[in-house]
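Participant: Provided below for reference: sequence and predicted model.
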Amino acid sequence: MPTIDAAHAFALDVTRVKDRAGLADLLAEACARMGCSWFALSHHIDFLAAPDRGIRIHNYPEEWAHWFDERKLGLTDPVHRASQRNMAGFLWHDMKPLAGERAEDEMILSEARRHGIGDGLTVPAHIPGDVHGSVSFAWRPGVAAHADALLFARMIGGPAFDAARQIAYPGLQHIGPRLTDRQRECLIWAAKGDPIWKIARKMGLSPDTVREHLRNARHRYEANGGITLTVRALWDGDISFEDIGKR
């Protein structure tokens, strides 16, 4: 069974990966540790329509990948839909209630089995500014995914997806916060719904200074209004929903 030490070693190795082939090798090694056959690290998009918009690294049978893409299942696959409602990761056999939501769900799962893909597990990748993504591991039909494998996958899924993003988009590592501390604080209070005068009183500033901070923040994000500024700052990770929600 995979160990915590093995997960730590994977997380270290994945930071040294230079290309997709190297990451695929590491994911194959993770498969071997868990006793599964398949892996798929992917954004949930229509890859035939927009192949450059997302990342996908997998070892699924090519016939299955072709069947999957022809039907635009990157957007509607039941496993992908389940991952969009989950943060921690899940075993596929625990998502069975979802499989009845759409008439084609059981057909998709059945077709996967026909291509040699049985039970599995998925760790979601929810990153501000990105479309949804996930890291999945699957076993051949007749073998059940297990809780120990899910624990291991939870520890390595995030580092693996982050490594894939750094490989695909090298410029990401050079992107830092766009807002100063003062701009960020003003924006958080504004996003909570506080008026300028109240923000000024809380921060010990003049109303004009608060307006200047928010104006400069909009300029940094090329935003023409407060809502656009808030959304873009959330996407970039300059602020978080927790920042806005906490009292």
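Facilitator: Arrived safely, thanks for sending. The shown structure was predicted, so the numbers you read here are calculated from the model rather than taken from an experiment.
Participant: only C-alpha atoms for contact and neighbour calcs from this point on.
Facilitator: OK.
Participant: Buried residues of whichever helix in the chain runs longest, list them for me.
Facilitator: Assignment by DSSP state H gives helix 147-168 as the longest helix of the chain. Using 16 or more other CA atoms under 10 Å as the test for burial, helix 147-168 gives 149-161, 163-168.
Participant: Toward the C-terminus, what is the element adjacent to it?
Facilitator: Using DSSP states H and E, the helix or strand that follows helix 147-168 towards the C-terminus is helix 181-191.
Participant: can you give me the strands for this structure?
Facilitator: Assigned by DSSP state E, the strands in the chain fall at 38-43, 56-58, 90-91, 120-125, 133-138.
Participant: outside of the third one, which residues touch it?
Facilitator: Applying CA atoms under 8 Å, 6 or more residues apart in numbering, the external contacts of strand 90-91 come out as 83, 119-123, 145-147, 150.
Participant: Just the buried residues of those residues.
Facilitator: Buried subset of those (neighbour count, 16+ other CA under 10 Å): 83, 119-123, 145, 150.
Participant: try this one side by side with the last:
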Amino acid sequence: MGVQEKAVFEFIERVDNHILVDDLLDDLLKVVGDYGFQHMIYTGLPVENTSIEPLVKTNRFPQAWWDRYIERDYAKRDAVCQQMFSTMSPFAWQEVQPEFSSKAGAAQVAGEAAEHGLTDGYIVPVFSRDEWLSAISFGASTKLKLSPKDRGALNLMAVYTSSAIERRQEKQPTRGKLTSREREVLLWTSAGKSCWDVSVILGISEKTVRFHTAQIRTKLNASNTIHAVARALQQGEITLGQLAESLGDIH
């Protein structure tokens, strides 16, 4: 076993020994530094007009770059981010397909990222209990040539790191995002009821129903009702029993 491979497996053995996430990330960045990376981020990916900012779980990208990325909503033009919606396979940033890299603004985002020390990178889709699509992305200040063995090592470390972070979050007490009224609105709309129908059923104004619907989508980072229901089920905001009961009310 080579030195790099040994370092990877030793990191995996240490993953659950770190009490603080920051210590875990310090350790990860030290190991991936041998592959040429200096930065990383673990985040969910935004859908349609939502923002990536509330989806970030851990971030070790240069702060000045990240501030600009958020301020200018670059996720919508970032070719790396956009390609993630079409594949579940890890890939190097320089391997982004032309259909994404040629879109308006994509070259500008890549150029500005390079100015902030993010010339190249490697992104790995990972499991998240909160988001329908998440990834760990490693960033480097220079162009890299990764061998299949290098990619395998990065994939492995990304999966173990994300799993360790998820386990820590599971141990933390959680509070429901949705109010009881918002859950009612979501269940009725999932049954195919219009905003007017829901307003009559719940005895509130149609304007209020629309407000609750907008709040639900914002809180769950959902693009439509179907997506909101899936996210609510995933996060325990509603149960399959409640959903089945609401669907039964269609008849």
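Facilitator: Looks like it arrived, so ask away. The shown structure was predicted, so the numbers you read here are calculated from the model rather than taken from an experiment.
Participant: related to what we said a few turns ago, who are the packing partners of the longest helix of structure 1?
Facilitator: Applying 3 or more CA pairs under 8 Å, 6 or more residues apart in numbering; DSSP states H and E, we find helix 147-168 of structure 1 packed against helix 4-14, helix 20-34, strand 90-91, strand 120-125, strand 133-138.
Participant: Which of those sits closest to residue 40 of structure 1?
Facilitator: Nearest to residue 40 of structure 1 among these is strand 133-138 (5.2 Å), distances taken as CA to CA.
Participant: compared with structure 2, how much does that closest one deviate?
Facilitator: Mean deviation of strand 133-138 of structure 1 relative to structure 2 after superposition (mean CA distance after the TM-score superposition for structure 1): 1.4 Å.
Participant: what's the aligned partner of residue 169 of structure 2 in structure 1 in contact with, if anything?
Facilitator: Aligned counterpart of residue 169 of structure 2 in structure 1: residue 168 (TM-score structural alignment). Shown in contact with residue 168 of structure 1 (CA under 8 Å, 6+ apart): residue 55.
Participant: From residue 111 of structure 1, how far out is residue 168 of structure 1?
Facilitator: 30 Å (CA to CA, to the nearest Å).
Participant: ok, and for stretch 27-39 of structure 1, which residues are buried?
Facilitator: 27-28, 30-31, 34-39.
Participant: hang on, the earlier thing: out of the helices and strands packed on helix 147-168 of structure 1, which is closest to residue 53 of structure 1?
Facilitator: Nearest to residue 53 of structure 1, of these and by CA to CA, is strand 133-138 at 12.0 Å.
Participant: Could you list every helix and strand in contact with that closest one?
Facilitator: Against strand 133-138 of structure 1 (3+ CA pairs under 8 Å, 6+ apart) you get strand 38-43, helix 78-83, strand 120-125, helix 147-168.
Participant: List the residues that contact the residue nearest the centre of structure 1.
Facilitator: Centroid-nearest residue in structure 1: residue 125, 2.1 Å away (criterion: CA atoms, centre = their mean). Shown in contact with residue 125 of structure 1 (CA under 8 Å, 6+ apart): 87, 132-135, 157-158, 161.
Participant: Of those residues, which are still contacts in structure 2?
Facilitator: Contacts conserved in structure 2 for these, using both residues aligned by TM-score structural alignment, their matches' CA atoms under 8 Å: 132-135, 157-158, 161.
Participant: from those residues, which is closest to residue 224 of structure 1?
Facilitator: Nearest member of those to residue 224 of structure 1, counting by CA to CA, is residue 132, at 26.7 Å.
Participant: list the contacts for the closest one?
Facilitator: Shown in contact with residue 132 of structure 1 (CA under 8 Å, 6+ apart): 43-44, 84, 124-126.
Participant: how does it look with 6 Å?
Facilitator: Applying CA atoms under 6 Å, 6 or more residues apart in numbering to residue 132 of structure 1 gives the contacts 43-44, 126.
Participant: could I get the kept ones among the contacts of residue 125 of structure 1 as a markdown table with distance to residue 183 of structure 1?
Facilitator: Formatted as a markdown table, those follow (distance: CA to CA, whole Å):
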| residue | distance to residue 183 of structure 1 |
| --- | --- |
| 132 | 29 |
| 133 | 31 |
| 134 | 33 |
| 135 | 35 |
| 157 | 33 |
| 158 | 30 |
| 161 | 31 |
